[in-house]
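Asks: here is the input, now give the coordinates:
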Amino acid sequence: MTKTTKNFIYGLLAAIIVAALYFAMPQVTDPDPAYGVELQKSDAISTETVAAIDDYLETESEHVEVIMAVLDGTSIYEYGDTTRIMNGASTRKAVLSLLYGIAIDQGLIDLDKTLAELNIDENTPLTEQEKTATIRDLLMARSGIYLPAEGEHDAQITDRPARGSHLPGEFFFSNNFDYNALGTIFIQETGQPIGQFMEKYLAEPLGMQDFDADNVVMGDPWFMPNNGSRHEMYYMYTSARDFARIGAMVANNGMWDGKQVVPAAWIELSTSPLSALTNSGRYTASGYIWWIDENTNTVWTDGYGGHYMLIDPARNLTVVMRTFSGNSYLSTGLWLARSDRNAAHPKYMVHAYEMMIAELDARG
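Replies: The predicted structure is shown next:
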C-alpha cells in the first residue's frame, strides 16, 4: 500500500469520525440553571394506585416514555425519566400563548394591531384583506391567511381553505402560518428572542430545572422541508418535570409559589372556549392556542410524536406525557424513519389520569 493510499484512507476515516460526531451532537444540551428548584413530592395517591398505573403503562401502553402528574404544585406521580430534554413539537404554541400574556401585561404587545400596522408580510405577498388580520385573530387561528408554512403536516395541508375564502376573524383553521407569524411578531414587539424572554419571565419564576434560553431553537434544525415562508418555527425543548410545572401554573390560575407568573385574566381568557370545533376528536373548542374539552372541563396542548398536557383546573391537577423524538441529526433521523413514531396515543395518559382522580375524588 502506497503512502498516498494510506493517507487517503486515514483522511477518509477521520472524515467519517468527524461526521459521526457531528450527526450525533445534540441540538440542545442539558442545562443546570442556578434558579432551578427541586419539585416537591407528595403521597396524594396511594402506593397501590401508583403500582396499578405503573403496571398498566408497562403492560398496555406503546412507546410512552414519560408520564408525570402534579397536584397543587407537588409531584404525585412519575413514570420514566422526567429529566430528559425533549422537543415538544406543537406544544410550543400554547407556551407562546403564555408568553404573550406576560408581554401584554408588560405593555409590550397590543392584541388589536393589524399585520399592516405591524409591517408583517410574507414571501408570497399578503393581500390587503389578509393584512387586516390582528394578533388576536392569529392567536385564535382565524387569520384568514392560507399559505404554506414551516412545519405543517396532515390536515393543515390537505384541508387548507382556498386563499381569500374567509375574512380575518371569521373562520377557525389550525394554521401554522398563524402560529409561526406569532413568533415573528413576538420577537419584533418585545425586542427579545423567545428563549431569552421565556427564561426570564417563565422558567426562572417557575424554578425550571432543565432550561435556559438556548432550549428554544429558531428555524427548523433538522429535516422538515422549507416551504418558502419568512416566518420561522420555534422549537422548545423541555423536560417532563419542567413541562409539568408550566401546566401546574396554568391549573393554578397563573400562580406559582405564591407569585403571579402569568396574569390570571389571561389564563382565563386564553383557555376559554373561543372557537367551537366539530369533528375534532377529544377537543370541543379552542382558545388562544389551547385545546379545550368541555365534556371533562380540561385544557390541553399536544404535539406530534406523543407530547400531551392535560390540565384539570378544578382539581389543580396537571398530567403530561412525553416521547423522545430526537435531539440530533442521528436520533431525529432514526425517529423519523420509524413507522410507529406517532403511536404514543393520549388514551394511555387519560387512563392514568382517570385512575388518579378516581382515588382523589373518593377521598374528597
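Asks: please make it C-alpha for all contacts and neighbour counts, starting now.
Replies: Fine.
Asks: could you look up the SS state of the nearest residue to residue 329 once chain neighbours are set aside?
Replies: Leaving aside its sequence neighbours, residue 329 sits nearest to residue 23 (CA to CA, 6 or more residues apart in numbering; 4.9 Å). Classification of residue 23 by DSSP: H, G, I helix; E, B strand; the rest coil places it in helix.
Asks: roughly how far does residue 23 sit from residue 331?
Replies: 8 Å (CA to CA, to the nearest Å).
Asks: just residue 253 next, same as before
Replies: 37 Å.
Asks: quick one: residue 318 is in a helix?
Replies: No - Residue 318 is assigned strand when assessed by three-state DSSP, not a helix.
Asks: so who does it touch?
Replies: If you count contacts by CA atoms under 8 Å, 6 or more residues apart in numbering, residue 318 has them with 69, 70, 71, 244, 247, 248, 251, 309, 310, 311, 312.
Asks: and residue 73, by the same measure?
Replies: 39, 40, 245, 248, 249, 256, 257.
Asks: farthest-separated two in those?
Replies: Greatest spacing in the contacts of residue 73, by CA to CA: 40 and 249 (14.3 Å).
Asks: so the two - more neighbours on which side?
Replies: residue 249 (28 against 10; other CA atoms under 10 Å).
Asks: hang on, the more buried one in a strand?
Replies: No - per three-state DSSP, residue 249 lies outside any strand segment and is helix.
Asks: return the residues in contact with it.
Replies: Here residue 249 is in contact with 73, 255, 256, 261 (CA under 8 Å, 6+ apart).
Asks: PyMOL command to pick out the buried ones of those?
Replies: This is how PyMOL selects the buried members of the contacts of residue 249, with burial counted by 16 or more other CA atoms under 10 Å:
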select buried, resi 73+255+256+261
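Asks: with secondary structure and distance to residue 104 as extra columns, can I get the contacts of residue 249 in a markdown table?
Replies: Shown next, in a markdown table, are the contacts of residue 249 (DSSP: H, G, I helix; E, B strand; the rest coil; distance: CA to CA, whole Å):
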| residue | secondary structure | distance to residue 104 |
| --- | --- | --- |
| 73 | coil | 25 |
| 255 | strand | 17 |
| 256 | strand | 19 |
| 261 | coil | 13 |
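Asks: biggest separation within the contacts of residue 249, which pair?
Replies: Between any two of those (CA to CA), the greatest distance is 13.7 Å, for 73 and 261.
Asks: please give me the structure for this one as well, since I'd like to look at both together:
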Amino acid sequence: MTRRPAAAAAFTVRYLARKMIAPRRPASLAEIGLFTGAPQHENLMRIDELAPVRRMPASTSPAPWPAGPPISLPASYAFEGSTKSTEQFLADTDTAALLVLVDGQLRFERYLLTGGPAVNWLSMSVAKSFISALVGIAMDDGHIADIDRAISDYVPVEPGSAYDGVSIRNVLQMSSGARWNEDYHDPASDVHRLTQAMMGRRGGLDGFVARMATESAPGTVCRYNSGETQILGALIAHAVGRSVSEYMTDKLVEPLGFESPSFWVTDLLGTEMSYAGLNLTARDFARLGELYRNNGMWQGRQIVSAEWVRVSTTINSPIREPGRPIVGDHGIDLGYGYQWWIPAGDKGDFSAIGVLNQLVYVNPARATTIVKLSANRRYGTSSSEETNRDLENVEFLRAIAESIE
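Replies: Next comes the predicted model:
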C-alpha cells in the first residue's frame, strides 16, 4: 500500500525519532562553503544544527584528565628548512583547540575562535582511526573471524563491484584497488559524490560504496579513499548487528570515560558517515590517542588488543611507505597503517588526520598525545601543501612533543 505524502512525512519523523536522528536534510558542501576559502569555524562546532545525527551519551563514569605541571609551547618550529612562528601558524590554520597530554596528564589546553572544552567539533577523517579501532574490537569480540576474509562476506555489495571479494585487510590499508578520486578542490570528485549520497537516494552512503568500481588489483596501490572507511563502518554494523554509534558507545565511550555527549553525522537513512562524521570534544578525541599510546590498555583493562594497535600503526609494505600513498592527484610524504598515518623518519609516532587540519597525534617515545582541531579555510582550495599544510601540522606537533622535558 502506498503512503500518501502527509502520512509518509509523519512516518519519516517517527522513524528518525526512534533512531535518535534529527529529521533535517544534510547541508551540502556548497551550502557551507567547504573547500572554497570561506571561514569554517562557525560551522564545524554546530554540525548537529546542519545535518541529521545519531547521538551518544557521555560515559556513566566520566574520567576527567588529571592536571600536570603546565607547559608552554615552543615559540617557533622548523619546517622545510625555515623557522616558523607558532602563533602565526595557529592563526593561519584557524586553530580552535590545542590540547597536550604527557603521561596521561593534561599539560596544555588552549581554545581559540569557536572552540571550547565542551564544544563538539567535526572530526573529518580523524573518524577513520576510530572506525579502525572498532574493527579491531569487533575482531577481539569474535564478530569478525579474520581480516583476510572478504569484506563482502559481511557487507552486501553488487557482484563484480570494487569490494566484491576484497579482503578486510586491504580495505583497512587503503589498498582495495577501488577506483577513487579524493580531490577536495574538484567538486566532481568521488569524495564529493560520496557526501552527496547522504541525501539517502539509491541506498545512501552504504548504497554508494556497494556499487563502486574497481581500478587496480587489491594490494597493489595505496590510494586514500574515504569509501574504504564507509564500508568499514558497514562491516561493523553488519558483523556486530548494531549501529556504529551503539557499538562505539559500549566499546569506547563508556570504558574510556568520555566526559561529554557526542554524535555522528548520518545520511537520511540513519547510517553513520563513518569516514568523517564523528563529533567530539578535544578532551574526548584525546582518549583514542592515549588508548593507542598505551597499546590498547586503559586503566588496567585491555580495550583493544596490543597486537591490533601495533599492526595498525606500522607500515608493512613498500606501497604504504612515506611518499607512496596517493591522495587525490598526488603522493604524500606520510606512510599508512590501518586507517592511521605514520610520519616519515621512523620516530615511532603516528597520527589520525582529517582535512582542515584535525589531528590526534601520538608520540609514544615522548609519552605524548596532542589534539589539534582546526578550520583551515584555505584547505582544499588546491591540492598543495602550501594551502593544506598536512605535513606542516605533523611537524608542528612533533616539535611540541620533542620540546617537553
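Asks: tell me how the two chains score on TM-score.
Replies: Once superposed, chain against chain, the TM-score is 0.72 (TM-score structural alignment, normalised by the length of structure 1); 308 aligned residues with a CA RMSD of 3.8 Å.
Asks: re earlier: okay, the contacts of residue 73 of structure 1 in TSV with distance to residue 302 of structure 1 next?
Replies: Formatted as TSV, the contacts of residue 73 of structure 1 follow (distance: CA to CA, whole Å):
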residue	distance to residue 302 of structure 1
39	23
40	25
245	16
248	16
249	17
256	22
257	26
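Asks: conserved subset of the residues you listed in structure 2?
Replies: For these, the contacts that persist in structure 2 are 39, 40, 248, with contact defined as both residues aligned by TM-score structural alignment, their matches' CA atoms under 8 Å.
Asks: if we can go back for a sec, now the contacts of residue 249 of structure 1 as CSV including distance to residue 185 of structure 1?
Replies: Below are the contacts of residue 249 of structure 1 laid out as CSV (distance: CA to CA, whole Å):
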residue, distance to residue 185 of structure 1
73, 32
255, 26
256, 27
261, 22
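Asks: in the stretch 251-364 of structure 1, which spans are strands?
Replies: Residue ranges of the strands in the stretch 251-364 of structure 1, as given by DSSP state E, counting those that start in this stretch, are 255-256, 259-260, 275-276, 285-286, 291-293, 298-303, 307-312, 317-322.
Asks: give me the stretch of structure 2 that the fifth one matches.
Replies: What it means is strand 291-293 of structure 1. Under the alignment (TM-score structural alignment), strand 291-293 of structure 1 falls on residues 341-343 in structure 2.
Asks: confirm that residue 83 of structure 2 sits in a helix.
Replies: No - counting by three-state DSSP, residue 83 of structure 2 is not found in a helix; it is strand.
Asks: what's the distance between it and residue 399 of structure 2?
Replies: Taking CA to CA, one finds residue 83 of structure 2 at 12 Å from residue 399 of structure 2.
Asks: list residues touching both of these two?
Replies: Joint contacts of residue 83 of structure 2 and residue 399 (CA under 8 Å, 6+ apart) are residue 77.
Asks: more neighbours, those two?
Replies: The neighbour comparison of residue 83 of structure 2 against residue 399 (other CA under 10 Å) goes to residue 399, with 17 against 11.
Asks: quick one: residues contacting the more buried one.
Replies: Going by CA under 8 Å, 6+ apart, residue 399 of structure 2 touches 74, 77, 78.
Asks: SS state for the last one?
Replies: Going back to what we said before, that points to residue 78 of structure 2. strand.
Asks: tally of neighbours for residue 18 of structure 1?
Replies: Residues near residue 18 of structure 1, counting by other CA under 10 Å: 12.
Asks: equivalent analysis for residue 91 of structure 1, please.
Replies: 22.
Asks: could you measure the aligned residue in structure 2 for it against residue 224 of structure 2, distance?
Replies: When structure 2 is aligned by TM-score structural alignment, residue 91 of structure 1 is paired with residue 126. Separation of residue 126 of structure 2 from residue 224 of structure 2 (CA to CA): 13 Å.
Asks: pretty sure residue 67 of structure 1 sits against residue 310.
Replies: No - if you go by CA atoms under 8 Å, residue 67 of structure 1 and residue 310 don't touch, sitting 11.0 Å apart.
Asks: tell me which residue is most central in structure 1.
Replies: residue 91 (1.7 Å; CA atoms, centre = their mean).
Asks: how close does it get to residue 220 of structure 1?
Replies: Distance from residue 91 of structure 1 to residue 220 of structure 1, by CA to CA: 15 Å.
Asks: if we can go back for a sec, out of the strands of the stretch 251-364 of structure 1, which gets nearest to residue 9 of structure 1?
Replies: strand 317-322 (43.1 Å).
Asks: give the aligned range of the closest one in structure 2.
Replies: Against structure 2, strand 317-322 of structure 1 falls on residues 368-373 (TM-score structural alignment).
Asks: now that stretch on structure 1. Mean distance?
Replies: Its aligned residues in structure 1 lie a mean 0.8 Å from stretch 368-373 of structure 2 after superposition (mean CA distance after the TM-score superposition for structure 1).
Asks: circling back: now render the strands of the stretch 251-364 of structure 1 as a markdown table, adding distance to residue 28 of structure 1.
Replies: As requested, the strands of the stretch 251-364 of structure 1 are exported to a markdown table (distance: least, CA to CA, whole Å):
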| stretch | distance to residue 28 of structure 1 |
| --- | --- |
| strand 255-256 | 26 |
| strand 259-260 | 29 |
| strand 275-276 | 35 |
| strand 285-286 | 31 |
| strand 291-293 | 28 |
| strand 298-303 | 18 |
| strand 307-312 | 18 |
| strand 317-322 | 17 |
